[in-house]
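**Q** predicted coordinates and the sequence they were generated for:
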Amino acid sequence: MATVEAFAIAGLKIWFWSNDHEPPHFHAKRDGEWEVRVHFLLDPSEMIEVCWSRRPPTSRTLKDLTALAEQHRERLLQQWESIHGI
């Protein structure tokens, strides 16, 4: 597991799995509440995939995740490729 280096959001754990599958994405989690995959190369309206949820993420949190992912796409892709040996 590698922590996303491009940005952080207080209260969230944000990481890449080193043996994860295509397409490029990272995971974000609020412990005990939810986990999402963020497909950062997609349009912001299509980036978020909910993995599980006891209490859904707030719309503000999802907006922050998608905005930061869009803003840092190049760096996220570089980290993805580095982790996956591409």
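**A** Arrived safely. Numbering: from 1, shown residues only.
**Q** CA atoms for contacts and neighbours, from now on please.
**A** Fine.
**Q** can you give me the helices for this structure?
**A** Assigned by DSSP state H, the chain shows helices spanning 59-71, 73-83.
**Q** residue contacts, residue 6?
**A** Going by C-alpha atoms under 8 Å, 6 or more residues apart in numbering, residue 6 touches 72, 75-76.
**Q** what about versus this one:
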Amino acid sequence: MPKVACFQIPGLTCWFWSNDHEPPHFHVKRDGEWELRVKFLESVDQMFELVWGAEPKAKLLRKITQAVAENRMNLLAEWEANVNQ
């Protein structure tokens, strides 16, 4: 379970499953509250998929969206290096 290395958001855990599926994505969770699948090459309205728990607050989704926008190419490089190799 490689962690996302190109950014961190305090209070959240972001990672890739090493044997995951397309489309390129990472997982993010707040322990005990929720988990999202973040399809970082998609548009904002298609980017987030709730895996379990309550929907995160809009402010936190904006932080994740900003981190993705600033690191999209790095995320793709990490996906290619860590998933299904």
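**A** Sure thing, it's come through. Note that the coordinates shown come from a computational prediction; the quantities given were computed from them, not determined experimentally.
**Q** now the TM-score, please.
**A** For this chain pair, the superposition-based TM-score is 0.94 by TM-score structural alignment, normalised by the length of the second structure; 84 aligned residues with a C-alpha RMSD of 0.9 Å.
**Q** hang on, the earlier thing: which PyMOL command selects the buried ones in the contacts of residue 6 of the first structure?
**A** The following PyMOL line selects those of the contacts of residue 6 of the first structure that are buried, judged by 16 or more other C-alpha atoms under 10 Å:
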select buried, resi 76
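**Q** could the contacts of residue 6 of the first structure be laid out in CSV, adding distance to residue 22 of the first structure?
**A** Output for the contacts of residue 6 of the first structure, formatted as CSV (distance: C-alpha to C-alpha, whole Å):
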residue, distance to residue 22 of the first structure
72, 18
75, 17
76, 14
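**Q** ok, and the contacts of residue 6 of the first structure in the second structure?
**A** By both residues aligned by TM-score structural alignment, their matches' C-alpha atoms under 8 Å, these still in contact after alignment to the second structure are 72, 75-76.
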